[in-house]
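In: Model the following, please.
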Amino acid sequence: MTLVLLAALLCAFGSWVIANLYRHALKQTPRQALLWYFLTAVTSGIAIWCTHFIAMLAYQPDAPVTFDFGLTFASLLIAIIGSTVGILIAGMFRRRVTTVIGGVILGLSISAMHYTGMVAYRIEGVIFWDKTYLVASVLLAMVLSTVALFFGAQNGKYATGKMTGSFAQAIIGLHFTGMAAFHVTPTCLTGHSNPDEFRLLAMVIAGTAAMIVMGGLFTYFIENRTRMENIVELRQARDEARDASRAKSEFMSVLSHELRTPLTIINGYASFLTNLKGHTMAKLKPNEPISKVHFDELGDQTERYGGRIKSAGDHLLTIINELLDYTSIELNSVKLNRTSFAAGDLLAELAEQFQGLAKEKQAVLEIEYDEFDVFADRGRCKQILINLLGNALKFSSASSIRMRAKQVGDTCRLEVEDNGCGMPAEDLQRIFQAFIQAETANKSADGGTGLGLAISKKLAAAHEGDIRVESTVGIGTKFTVDLPLCASEIAAEEALVAA
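Out: Purely as a prediction, here's the structure:
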């Protein structure tokens, strides 16, 4: 009875593993599925054969029993080869008729394995076969195997359980119906019992089969976990690509607005200049001579229009330079022209440059700095601070903005801090991405390409430094740029190298 239960447990577990492997193979591409079908078939053949062999060892006739090991091994090969053919036909073609053909071949392989094993089962006695049970066992195996493959191809919630149950019934039903067809009359004295080594052999076979089946299950779990991780990574990549596409679409919308505005100004005032002489002449009375007053008025208008054209042209040039800078940085073609310069002089220059915009925004611009020299690309450092200071003035609605430069160990620390509206935490990482702004284009009165912070981040990295941001909504924002100071050290090293 123990061996019968062991055979049933092995059959149920093996059928469950086979169902999982088969259903997993159906989800793969044809090339990948081929390997999984072979793994399913080998696992199936071993599970079927071991179930049969352990159940045979549980059969105890009153006569001596031996095994023909050649035929016994042949029954194992029949189980594996027949399972391979049936599963491949059903899985690779995935049609109803091929599923029936595969199920029939699978059922016949189970039957052929069983009866080959029975022939290998040598017993001293007269053997009689009940043909009704024999035919019924073969039909039962074919029908239930076909049903199992149909269940395996379904997408329902309980499809795996249904395939497991049907396949286990096919194996167990074939074996016990086939054993009911087997009758033996011993030719020796009664009371004979087979040796206990049969029980030990059954345990060894069961353990070996369980290890092989577990190996197939372990392979399935590992591959399935890897596939799920790949799916997660692909979803993340898809989401990132979607966000990037959306950001670029928003960028194109903003860029078209940013380019259109200065171009409209340039075209408008250029048109005024083109027609200025005609408008001035049209204002004269008949026979009125052109006086110095007219020339002065004409000159004032020309100067005013020219200034507005220049301002719009500078704005347009800034946008184009940002695009070119970002492109060159992306292509790793940025070149740094390192020189030694005073950090305080750079801050004073920027404060003077932005005083007009600060007054326009009703903000107080202050600078604080230590007396020290920086060995870096002055133009690129100025570009970083222009981006940070320009953002603070345009977007923060701050009443006070401070620029600082201080020496922290071997690092030059540049800070731009404001007491403006601040930014939510979820925006603090996004703002350094290209084409991203903390505010959307329709909320930002001053617009912008969304490239300034991305360029600043990459320029800081090119100096082997970094840039970070701290912000609290309603309190303010602070950008911190850390660059390797090394004013004297790098200069000394370069002088040493030159020497």
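
In: For the rest of this, base every contact and every neighbour count on C-alpha atoms.
Out: Will do.

In: quick one: the strand or helix carrying Phe354 to chain centroid distance?
Out: Using DSSP states H and E, Phe354 maps to helix 343-360. When C-alpha coordinates are averaged (Cα atoms, centre = their mean, to the nearest Å), helix 343-360 and its chain have centres 45 Å apart.

In: And it, what's buried?
Out: Within helix 343-360, the residues that count as buried by 16 or more other Cα atoms under 10 Å are Ala343, Gly344, Leu346, Leu347, Leu350, Ala351, Phe354, Ala358.

In: What distance do you get for the second one to Gln407?
Out: Distance, Gly344 to Gln407, by Cα to Cα, to the nearest Å: 11 Å.

In: what's the overlap in contacts for the two?
Out: The contact sets of Gly344 and Gln407 overlap at Asp370, Phe372 (Cα atoms under 8 Å, 6 or more residues apart in numbering).

In: How far does the helix or strand following the helix holding Phe354 sit from its chain's centre?
Out: Counting by DSSP H and E, the element after helix 343-360 in chain order, helix or strand, is strand 364-369. In terms of Cα atoms, centre = their mean, the centre of strand 364-369 is set 45 Å apart from its chain centre.

In: Between helix 343-360 and strand 364-369, find me the angle.
Out: Counting by axes from the mean of the first three to the mean of the last three Cα atoms, to 10 degrees, strand 364-369 points 170 degrees away from the direction of helix 343-360.

In: Specify the helix with the largest residue count in this protein.
Out: When the chain is parsed with DSSP state H, its longest helix is helix 197-283.

In: Show me which parts of the following helix or strand past it are buried, residue by residue.
Out: Where DSSP H and E defines the elements, the next helix or strand beyond helix 197-283 is helix 292-330. Within helix 292-330, the residues that count as buried by 16+ other Cα under 10 Å are 298, 302, 305-306, 308-309, 312-313, 315-316, 319, 322-323, 325-326, 329.

In: Determine the set of other helices and strands touching helix 292-330.
Out: Helix 292-330 makes packing contacts with helix 197-283, helix 452-462 when contacts are defined by 3 or more Cα pairs under 8 Å, 6 or more residues apart in numbering; DSSP states H and E.

In: I have a second one here; can you model it like the first so I can compare?
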Amino acid sequence: MSWYFLTAMTAGVTIWCTHFIAILAYQLDAPASFHLSLTFASLIIAILGSTVGIVVAGTSGGGFRMALGGVIFGLAISAMHYTGMVAYRVQGVISWDLFYLFLSVVFATTLSVAALYLACRGGRFSALKMTGMMTAAILALHFTGMAAFQVTPLKVNSTYDNPAEYTLIALIVAGTALIIVLAALFSHFVENRTRNESIEELRKARDAAESASRAKSEFMSVLSHELRTPLTIVIGYATFMAKLKNHTSSKIGPDEIISAKHFENIGDQAELYGERIKSAGGHLLSIINDILDYTSMELNNLALNKAPFSARTLLDEVADQFQGMAREKGATLHVQSPDLTLIADRSRSLQILINLVGNALKFSKATEIHLRGRAVTDGFCFEVADNGSGIAPQNLERIFDAFTQVEDAEDRAEGGTGLGLAICKKLALGHGGDITVESTLGRGTTFTVMFPSPIAEAKAPVLSAAA
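Out: Just a heads-up that it's a prediction; the model follows:
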């Protein structure tokens, strides 16, 4: 809408300048002056009339509205012209030819309607066609109107000259034209800057959409692999269990009596298969839980059950849970935390720490992993620090994005859906806190989880380590 007003204002002032520049060429052998109040009134009429006409034609839509806007525009510039002519005071007898006066108004309104029709219609060279038609309307109005203006000068001294009035109106017109040029340049710079910013925003939005689409495609590919692997294990071992009886019976001779040993063998095999099915099912359940968790958080359905719990006990529980994996990876877990009682969601806090420690063991190639808890000014924070391979600076900003994995091909063997850190981020934000990361390639990574949690009590720090 603002561009309609700017266009209309520019058109009105330009038409007004055109009229009075043409008046400067109309010099009679008689004293002449300009009534400044009426001259200014003609400028206001041009601006307001042009604004109303263009806004009506441009914003309302429809042929009738467009024609109405053109008529308003034509009548406005006609009113501006004849108000300007009334402001032109000449010492002589003035008469009007009504035919030319009426014809000038018809030219102005008809050609204005045509110009706005071409502008609203669009298409190739529409702006150029509209400009030509509007120019024709202004010229036809002015010179037909001047033909209707007839003056019989009174006798005056032949040496009479009246440069002051013409100089004044020339300065006014020149100043107005200068303002138009400056305003046009300013509008050009603003429009160019706005267009460039819009293009940049669209480019960023396009890149973000492409990145999100690519990440989701990669996620679906990874997810299909992650789901297929445990499902294949479950189906495979379930098939073995279904055929276990027949398989065992086929190994028994015709005269061999089934003994307790046979039952023990069947039981041992069933137990082994059951454990592997349980492990694969647990892995499958964790993947599904991650997806459901993230979906729920995206829908703002995150529910937190805040209650008091011991920070040190929580960290010890995490360390105990990863003892087996730490031994396999040749890593040592260290726990350092004062005995603080926090008020937060314990299960969600445990989920965050499990994700962070699990990632450190699977992807960092670290030999030392530190789990720390400490009080800070605004609450409490957990830290998970390792001395592993680190994360590249360009990846630090996107590791918390959903469906994103930045591991190399070697680490891809560890699996994962790319939702773990995204879930940690949302859980931390849900507590009113945040999660940040600092990393140096070849030296390690530190994740800090900040909770604005009330601290109930504090005792001396307790250190523990497990190989």
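
In: which one of the helices and strands packed on helix 292-330 of the first structure is the most hemmed in?
Out: Among those, helix 452-462 has the highest mean neighbour count (mean count of other Cα atoms under 10 Å), at a mean of 21.

In: whereabouts in the second structure does that one align?
Out: Aligning helix 452-462 of the first structure against the second structure (TM-score structural alignment) gives residues 420-430.

In: With the first structure overlaid, report how far the matching stretch is off on average.
Out: Stretch 420-430 of the second structure differs from its equivalent in the first structure by a mean of 1.9 Å after superposition (mean Cα distance after the TM-score superposition for the first structure).

In: Could you check how far Asp446 of the first structure is from Ser396 of the first structure?
Out: Taking Cα to Cα, one finds Asp446 of the first structure at 11 Å from Ser396 of the first structure.

In: do Ile123 of the first structure as well
Out: 96 Å.

In: One more: Lys458 of the first structure?
Out: Counting by Cα to Cα, the gap from Lys458 of the first structure to Ser396 of the first structure is 23 Å.

In: likewise Arg380 of the first structure?
Out: Taking Cα to Cα, one finds Arg380 of the first structure at 23 Å from Ser396 of the first structure.

In: One more: Leu140 of the first structure?
Out: Counting by Cα to Cα, the gap from Leu140 of the first structure to Ser396 of the first structure is 79 Å.

In: likewise Phe341 of the first structure?
Out: To Ser396 of the first structure, Phe341 of the first structure is 30 Å away according to Cα to Cα.

In: Which one's more surrounded, these two?
Out: A direct count of neighbours by other Cα atoms under 10 Å for Phe341 of the first structure and Ser396 places Ser396 higher, at 19 against 16.

In: any idea what that one aligns with in the second structure?
Out: Using TM-score structural alignment, Ser396 of the first structure sits opposite Ser364 in the second structure.

In: can you count the residues close to the nearest residue to its match once chain neighbours are set aside?
Out: Leaving out its chain neighbours, the residue that sits closest to Ser364 of the second structure by Cα to Cα, 6 or more residues apart in numbering is Gly388, at 4.7 Å. If you count neighbours by other Cα under 10 Å, Gly388 of the second structure ends up with 22.

In: What lines up with Gly388 of the second structure in the first structure?
Out: Using TM-score structural alignment as the criterion, Gly388 of the second structure maps onto Gly420 of the first structure.

In: show me what contacts its match?
Out: Neighbouring residues of Gly420 of the first structure by Cα under 8 Å, 6+ apart: Ala392, Ser396, Ser397, Ala398, Ser399, Ser400, Gly474, Ile475, Gly476, Thr477.

In: these two touch, right, Gln407 of the first structure and Asp370?
Out: Yes. Counting by Cα atoms under 8 Å, Gln407 of the first structure touches Asp370, with 7.0 Å between them.

In: so how many other residues sit close to the closest residue to Pro153 of the second structure other than its chain neighbours?
Out: Leaving out its chain neighbours, the residue that sits closest to Pro153 of the second structure by Cα to Cα, 6+ apart is Gly92, at 4.0 Å. Neighbour count of Gly92 of the second structure, defined by other Cα under 10 Å: 18.

In: same deal with Asp408 of the second structure?
Out: Residues near Asp408 of the second structure, counting by other Cα under 10 Å, number 9.

In: circling back: contacts for the match of helix 452-462 of the first structure next, please.
Out: Counting by Cα under 8 Å, 6+ apart, 290, 293-294, 297, 302, 304, 348, 351-352, 355-356, 399-402, 434-435, 449-451 sit against stretch 420-430 of the second structure.

In: Give me the distance from that stretch to the chain's centre.
Out: Mean C-alpha position of stretch 420-430 of the second structure versus that of the full chain (Cα atoms, centre = their mean) differs by 22 Å.

In: quick one: the strands in the stretch 351-467 of the second structure?
Out: Assigned by DSSP state E, counting those that start in this stretch, the strands in the stretch 351-467 of the second structure fall at 368-376, 379-386, 434-440, 444-451, 461-466.
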